[in-house]
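In: pasting the sequence and the predicted coordinates here, then a few questions.
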Amino acid sequence: MKRRMSAALALLIALVALAGCAGKNEGEGKPSEPSVKAENSAGLSSNAKLEEVTLKIMIPGDRPPDMDLVIAEAEKRMKDTINVKLDVVFVPWSDLAQKTQVTLASGENIDLIFDAPWLHINQMIASGFYEPLDDLLAEYGKTVLDKRPQQMWDYNKYGGKIMAVPLGVSYMSGNSYILRKDIREKLGVPPIQTYEDLIAFAYKVKEQEKGIIPMTAGSATYSFVAHHALNDYETYVRPTHALGNSLMLYYTNNDGKVHNLLEEREPVGTWLANANKWFKDGLIFKDILTTKDFQQPISAGKVAIVTNGAFGISDFHKNTIKNNVPNGELETVTFFNPDKGANITNFKQWNFLAIPKVSKHKERAMMFLNWANEKENYDLLSYGIEGKHWEAVGEDKMKNLDTTGYYAFGYVWLWNPVDERTVVGGDPKNDELDAVLRNADMFTTDILAGFEFDSTPVQNEVSQYNIVDGQYYTALFNGVMDTEDTLKKFEAEAGPALQKIQQELQRQIDVFLAAKGK
């Protein structure tokens, strides 16, 4: 999974602003920790001695079986420096939006929390849940800063401030579909070249492989329609700044204009109708909305096609399919165009790690991030115990030894483009495509690069829309609900709110472009 997330993350926003500020007391009624300058890469002066604290970290995914071993090693390394214990809480992807929202709104102490533009980071920032990080980074996060290029910082600010640490290794996410290669070959289907080939393969699976579900996907981010839009090189449909990953409002053609799906159906309307037809025809997994891990069914040998937020397949999924289906084999198909200028980027990252204002350990949280972005520690938290879970191949590559005990999930709490390793033995074609993603010169710059949407003027409308979105969006964009009937419900329940959000977004964009002389 990479930035798309890969991927039902309903946005049900009903927020309560919380108070708090950085650099204050670390505990109730307890004096503040002595200020510790970031004089070395760990963010500590040589004679510093800090009281032990436990950081609670909330990130998405499933807890690896060997997570406790890795945490124990990390805590051992930190004992004589930043003296931190780790309480890492994993939240299923399908529960992420609601769980993180409720946690923040309740005032529960969290020191680091995952968020993203496709989730609800804009709304959370607008509601005052997150601590600005500029000062904390300057004092305690030199390594965090150095491990990310300036473009990553410049184009991932909110209101001119760094509100969360960007997690990324590229300027765009890879994307593909994971297929059961053994089934494709068994049915005599040649390698998939086009989207039409992919759907034809799904129909053939339905007709000839009765025990196999042809297709499945996950959440709003990885829905069939949203995934199809990733490689729309005719109109360049993209989500807007206002509603996360929602395509109820969308951009096209890099012109700075905001479109409303309730008023302008195409091309999204056709994609929705197609998905609904596939669901009615039995191509799409009937339990798609209740599956916790949307990629698990294909690893279990039950599905032939699933959406994927990367060009390749993790060793974890490769090994799992082998365990469940001895002759099973997976492959990926992508419709990504690697030509120079073919893809648009605003240099925004898809995943972030924020420090909530409610945290009692803001300084220590930044010290931990700084520690975690040192090469040796990054390797530990990203890949596990060296020699047990992985082994190094040079400075930037690795070989997996045990992905069942610990598997890479750095994209939800660590990712930086300097320390990330690639796995040896992967598909050279995928390596070439990944190299394109990491080269800024290969992209066309989004006309809205650097633009930030202030949702404050329409916060009530955003909240109103998100409630309706949570009821219909994921089902609609995975084909489960009838297209026209559901859009009529959207219109009746959220049409005026959506229109006001569109108008306010367009107003702010026009001001932004005018200031740039465009």
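Out: Ah, there it is.

In: please make it C-alpha for all contacts and neighbour counts, starting now.
Out: Will do.

In: test my guess that residue 464 contacts residue 494.
Out: Yes - in this structure, residue 464 is within contact of residue 494 by C-alpha atoms under 8 Å, at 7.0 Å.

In: overlap of the contact sets of the two?
Out: Shared contacts of residue 464 and residue 494 (C-alpha atoms under 8 Å, 6 or more residues apart in numbering): none.

In: ok, residue 64 to residue 373 distance?
Out: For residue 64, the distance to residue 373 equals 21 Å [C-alpha to C-alpha, to the nearest Å].

In: who has more neighbours, these two?
Out: residue 373 (27 against 17; other C-alpha atoms under 10 Å).

In: now residue 465: closest residue in space, sequence neighbours ignored.
Out: Leaving out its chain neighbours, the residue that sits closest to residue 465 by C-alpha to C-alpha, 6 or more residues apart in numbering is residue 494, at 5.5 Å.

In: the host helix or strand of that neighbour packs against which elements?
Out: Residue 494 is located in helix 483-515, with elements delineated by DSSP states H and E. Packing partners of helix 483-515 (3 or more C-alpha pairs under 8 Å, 6 or more residues apart in numbering; DSSP states H and E): strand 259-260, helix 268-280, helix 459-477.

In: second structure for comparison follows:
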Amino acid sequence: MLAAAVCYMCTGCELSGQTGKNKPAAQDESAISIVISSLGMTFPDGMDENDNPYLSYIETKNDLDIKVTTPPPEVYEEKLDVIMSSGNLPDLLHTYDPVWFNHYAKQGSFIPLDGLIDQYGPNLKKKIKDEVWDRVRYNGKIYAIPSLNEVIGNEIMYARKDWLDRVGMKPPVTLEEYYNVIRAFTRDDPDGNGKADTVGLTLMTDMSRSAPFFGAFGTQLDSWFERDGQLVNGSIMPETRKALAFLARLYQEGLLDREFPLNLHNNLYEKVENGKVGLFSATWYDTRGPIAANMKKDPDAEWIALDYPTGIHGEKGIKNQDNIRGYNVIPVGTKHPELVIRMLDFIAGDYKNLKLGFENQIWTMENGRMVTDFAMHDKHLYRGIYQSLVDVPDPELFKERLDSLGDFHLYDNLQTIEQNLIENEFYGIPTPAMSQYDKQLGDLQEGLIQIIMGIQPLEAFDSFVEQWRQQGGDEITKEVNEWYRKQRDGERGREWDE
């Protein structure tokens, strides 16, 4: 399986310093350049995106020399635009934005990949389903290698049970019970330090981590729901106004974190770790992150998963995620596109090594069970930068991997999430109007945050709806319903071929 020249799988070699520094000089016929996201990952000392054992492993196995560029995650898509207009194009770009992909595919900026996949992509053909390929086709041709989401939902409610016990309350279920717990966690000194230094609920910028509260009203932002035979965008539904009223009440009463519009992941992490937050919408993996960090810092801290807040009509749940995570595209003019496809096919086929890390370094098998070395796992998380280019989930391996990471309830969290998803009824490629109006409609959502903060009255929601409709929303809705009609009528294939 491994090339004789470099053995990356034996104990003590691939993570002990043998990296890209030792590879042979690049040859033009084997050199490719790729632009991918760093995913916010950091590298061990002495390594970087072009010099590490996982990239060297991919290069050696495919006889390639790969030049990697990683624009900053905060401005990633903007940097891709700069690259596309520069005239100095790489051999591969990876985007997470379907609107970006849609825009440049329609401009003819990428090469079709069908023949290349047939010749060089057996693992890609085997592991990616036909209905997914349909979503990256234009005029009947494939223009991207998709990377898939391993999970289709993200948020789950968690609370500190020790705080619940201290304020004499049970785990909340109904929305009103949630309100009462959030109020107690703010005002009743749940940490027992005699100071008013806790917050009942925190969210993040762009209203991230708010999905369960919109779900209690039967809606989700930027999702599509069937109403009377037509698809309607959740951002403008009356139910969303009610959800905003609930959140605005929390903010007005000082129960919602005043800083939530500025909270990035690091801010939220610190507040949870430092015991300032006792209830929030966690990601499924936060039990291994800020929640675990809080329990390490405070031995008395005890966290439990909660039922999702349930509205007066029994609604609950969170937004489901698209099954496509990202798009690998090859610009027109690339000299050796077959090398790119070979690399991507290798990543899809060598899923276990790149996903889990090298055996006997990151993990071992003991008595038929996978055991992970946490320190090495965390140190070499950067491998995900390369593996995520073509994520092709394996459910059995996924559970085995999660269980090996320790007792963080990771798999249980995902099971809970999958049982409480509110389906987005639109799952097609972005429509032409979405590509045209996506950014300006996204900017409008700042008005929803202003309603929560009391800068604008609740009645301003009506103005938001009108602006959304006038600034492209009605056009998008028309196209989405044209797609919806085709799905109901059994028409298969790309909707916006030109």
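Out: Nice, thanks for sending it over. All of these numbers come straight from a predicted model, not from anything done at the bench.

In: residues in contact with residue 500 of structure 1?
Out: 458, 461.

In: which one in structure 2 is aligned with it?
Out: Aligned counterpart of residue 500 of structure 1 in structure 2: residue 475 (TM-score structural alignment).

In: and residue 370 of structure 1, by the same measure?
Out: So, by TM-score structural alignment, residue 370 of structure 1 is matched to residue 345.

In: thought residue 118 was touching its match, still the case?
Out: No - between residue 345 of structure 2 and residue 118 there is no contact under C-alpha under 8 Å: 11.0 Å.

In: picking that back up, centre of the chain to the helix holding residue 494 of structure 1, how far?
Out: Averaging C-alpha positions (C-alpha atoms, centre = their mean, to the nearest Å) puts helix 483-515 of structure 1 24 Å from its chain's average.

In: now the angle between helix 268-280 and that helix, please.
Out: 150 degrees (axes from the mean of the first three to the mean of the last three C-alpha atoms, to 10 degrees).

In: helix 483-515 of structure 1 vs structure 2, mean deviation?
Out: On superposition with structure 2, the mean distance recorded for helix 483-515 of structure 1 (mean C-alpha distance after the TM-score superposition for structure 1) is 3.7 Å.

In: all strands of the stretch 351-500 of structure 1, in order?
Out: Listed in chain order, the strands of the stretch 351-500 of structure 1 (DSSP state E, counting those that start in this stretch) span 351-354, 390-393, 397-400, 422-423, 443-445.

In: most tightly surrounded among these?
Out: Of all the strands of the stretch 351-500 of structure 1, strand 351-354 carries the top mean neighbour count, a mean of 26, counting by mean count of other C-alpha atoms under 10 Å.

In: corresponding residues in structure 2 for it?
Out: Going by TM-score structural alignment: strand 351-354 of structure 1 matches residues 325-328.

In: gap between that stretch and the chain center?
Out: Mean-position distance between stretch 325-328 of structure 2 and its chain equals 11 Å (C-alpha atoms, centre = their mean).

In: which stretches of the stretch 301-450 of structure 2 form helices?
Out: 337-349, 351-356, 374-379, 384-387, 395-404, 410-418, 432-444, 446-453 (DSSP state H, counting those that start in this stretch).

In: and for residue 509 of structure 1, the neighbour number?
Out: Count around residue 509 of structure 1 with other C-alpha under 10 Å applied: 20.

In: who are the contact partners of the aligned partner of it in structure 2?
Out: Matched to structure 2 by TM-score structural alignment, residue 509 of structure 1 sits across from residue 484. Going by C-alpha under 8 Å, 6+ apart, residue 484 of structure 2 touches 231, 426.
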